[in-house]
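Engineer: sequence and predicted structure below; questions after.
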Amino acid sequence: MTSNQAKKLYQKGIELLSYGKSDEAVNYFREAVESDPLCMEAQLELGYLLGSMENYEEALKCFDDAVRLEKNFPGLFGKGMCLFFMEDYEKSLEAFLDAQGYGENEDLWYYLGSLNLIHSGNYEGAINCFDIALSIDEDFVEAWNDCGTAYSILEDDENALVCFEEALNIDPDYKQAIYNMGATLADMGRYSESLMYLDRILEKEPDNFKALFYKGNVLYFMEKEEEAIEYFTKALEIDKNQAELWNYLGYVQFSLGQNHEAVESFKEAIKINKDYETAHINLGNVYMDLGKDSLALSCFEKVLEISSDNEEAIKILSDLGHHNRRL
């Protein structure tokens, strides 16, 4: 086929895409690329369409082929996005930085912020990138939410709330921001307000594990222990392989004097994560309350095997009149 025929196939793909017929459009873009590998437009359009279908490996090949023809912003940015979703963060960053040499947009700054947030742990850098993305598009809901997440990690709850509120002003049903509002308000001790947001999630998704877990925590801090256990139990029905959840459940059971149930919960936490210091300590405390000092001793000695400088375990062992070899 000639390049003119390839362009006709490309134009047919664009037409189908405008009607929402993505699967058919992909076939036309593929034919265009096969007939003329130098058709840059088809390479790029095929890459972005395959990426939207989560076919990242084939999409990456399209962008690599396009960049070999000519280095440009769409090709390098598309390559960076594919690598990002394939969790090859180092190469993704390289591609995005290369793309910066040819242009920029709000999406580029958003993904640079995301890499700082989830890959390098540079939270201040993430906030800076999200701010630039928002200066280009002030209605970028994901950027507002993720900027709030970075502030939360930095324990700047006031700025986090501002970001989550901005996200919800743009999209009142944006689930991540609703959850994050609930979690942040809980961290600030504003429990009643927190429950309003967590309940909004659970009204739409009764089996949302994170919302059930966090609501259990909030209810415990509101001294509603029985209700907290109810929500922890609901969360466990969804996912039993969560050591932290078993530990929280055991802690609340212990606070209610349900010592034998607490023992079983802490044991489940340790079964999932044998080096879970807090669960070993909590189990030891329950054993002490039950008068089983020898079992308690084993728990605290295990803590010192995991972390030889754990002050709580050292103090309790000293109080029990025992001296671990590491002391």
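Structural biologist: Arrived safely.
Engineer: only C-alpha atoms from now on, for both contacts and neighbour counts.
Structural biologist: Fine.
Engineer: how about the helices in the stretch 101-250 of the chain?
Structural biologist: 106-115, 123-136, 141-153, 157-170, 175-187, 191-204, 209-221, 225-238, 243-255 (DSSP state H, counting those that start in this stretch).
Engineer: okay if I get those as JSON lines plus mean neighbour count?
Structural biologist: Converted to JSON lines, the helices of the stretch 101-250 of the chain look like this (neighbours: other Cα atoms under 10 Å):
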{"stretch": "helix 106-115", "mean neighbour count": "23"}
{"stretch": "helix 123-136", "mean neighbour count": "21"}
{"stretch": "helix 141-153", "mean neighbour count": "24"}
{"stretch": "helix 157-170", "mean neighbour count": "20"}
{"stretch": "helix 175-187", "mean neighbour count": "23"}
{"stretch": "helix 191-204", "mean neighbour count": "18"}
{"stretch": "helix 209-221", "mean neighbour count": "23"}
{"stretch": "helix 225-238", "mean neighbour count": "18"}
{"stretch": "helix 243-255", "mean neighbour count": "23"}
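Engineer: then this one, side by side with the first:
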Amino acid sequence: MDKNQQGIQALQEGKMEEAVKYFSEAIEENPTDPVAYINFGNVLTTVSELEKAQKFFERAISLDSNAGAAYYSLGNLLYNQDDFDGAKNHYEQAIQKGVENEDVFFMLGMSLINLEQPKFALPYLQRSIELNPEDNEARFQFGLCLAKIESYEEAIKELSIVVEKDPKHADAYYNLGVAYAGYKEDIEKANKCFDRALEIQPDHMLAGYGKKMIEKLNNPEE
């Protein structure tokens, strides 16, 4: 097991100082290998040394412009600082450099959602689900995106799968309720969805508001 592998194992076990030691030794032994810089940057990100982490990722990219993992890690760092445009650019670069896992597509989709570009987010979230059909959070975000671009039939389909996989997903029930009320005009189903959301999360303000709106529609004189 080389120093990078030992460092990754230590990192997975939560042994930060040990991980730093191994990655430092890996850099000393091979200062032109971008992998150790990426790994060291990930450790620094974990302990919130973000400026230092960014320098390590950038160093990795300067050593190997095709280091997709460095672009991905830098994208995560920027995303967590709410720099969604910067994150988007780096996730796109990571994909161009060959990173093909569900996480990079999901995070690119989420960056675009935060940039209020749901139409552009859709194909990336869809690809994330294709790569990992069990990722319920990706499917939930995909459903929300579909609703935002008014593809309500598809949104209802995806959100229904979400609550089937996770019967305690209050937000999915709330958004199903909105779709049934606004698009299907099925007040009974909408009410059931809002009730279910409130049963799971009694302080779900939006579901409570949705239920009150339905009550006003049903009793306009009150």
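Structural biologist: Here it is on my side, so go on. Since we're looking at a predicted model, the values are computed, not measured.
Engineer: any idea what the TM-score is?
Structural biologist: Here the TM-score for the pair of chains, by TM-score structural alignment, normalised by the length of structure 2, is 0.77; 209 aligned residues with a Cα RMSD of 3.0 Å.
Engineer: output the helices of the stretch 101-250 of structure 1 as TSV; include the columns distance to residue 263 of structure 1.
Structural biologist: Formatted as TSV, those follow (distance: least, Cα to Cα, whole Å):
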stretch	distance to residue 263 of structure 1
helix 106-115	41
helix 123-136	39
helix 141-153	32
helix 157-170	35
helix 175-187	27
helix 191-204	28
helix 209-221	19
helix 225-238	15
helix 243-255	7
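Engineer: so which of those helices is nearest residue 37 of structure 1?
Structural biologist: Closest approach to residue 37 of structure 1 among those (Cα to Cα): helix 106-115, 26.7 Å.
Engineer: state the span of structure 2 onto which the closest one is aligned.
Structural biologist: Aligning helix 106-115 of structure 1 against structure 2 (TM-score structural alignment) gives residues 102-111.
Engineer: how about residues contacting that stretch?
Structural biologist: Residues outside stretch 102-111 of structure 2 that contact it (Cα atoms under 8 Å, 6 or more residues apart in numbering) are 72, 76, 79, 84-85, 87-88, 91-92, 94-95, 120-125, 127-129, 131-132, 138, 141.
Engineer: residue 51 of structure 2 corresponds to which position in structure 1?
Structural biologist: Per TM-score structural alignment, residue 51 of structure 2 is aligned with residue 57.
Engineer: let me see the contact set for that match.
Structural biologist: Contacts of residue 57 of structure 1 by Cα under 8 Å, 6+ apart are residue 82.
Engineer: which SSE is it in?
Structural biologist: Assessed by DSSP states H and E, residue 57 of structure 1 sits inside helix 56-69.
Engineer: may I see the buried residues of that helix?
Structural biologist: When burial is assessed from 16 or more other Cα atoms under 10 Å, helix 56-69 of structure 1 yields the following buried residues: 56, 59, 60, 62, 63, 64, 65, 66, 67.
Engineer: which among those gets closest to residue 223 of structure 1?
Structural biologist: Nearest member of the buried residues of helix 56-69 of structure 1 to residue 223 of structure 1, counting by Cα to Cα, is residue 56, at 48.1 Å.
Engineer: quick check: closest non-adjacent residue to the closest one.
Structural biologist: Distances taken as Cα to Cα, 6 or more residues apart in numbering place residue 82 nearest to residue 56 of structure 1, at 5.4 Å, with adjacent residues excluded.
Engineer: nearest spatial neighbour of residue 143 of structure 2, skipping sequence neighbours?
Structural biologist: Going by Cα to Cα, 6+ apart, residue 143 of structure 2 has residue 155 as its nearest residue, at 4.5 Å.
Engineer: give the aligned equivalent of the one you found in structure 1.
Structural biologist: Mapped onto structure 1 by TM-score structural alignment, residue 155 of structure 2 lines up with residue 160.
Engineer: before we move on, what about residue 60 of structure 2?
Structural biologist: Aligning on TM-score structural alignment places residue 60 of structure 2 opposite residue 66 in structure 1.
Engineer: sorry, back to before: now the helix holding residue 57 of structure 1 on structure 2. Mean distance?
Structural biologist: Compared with structure 2 after the fit, helix 56-69 of structure 1 shows a mean deviation of 1.9 Å (mean Cα distance after the TM-score superposition for structure 1).
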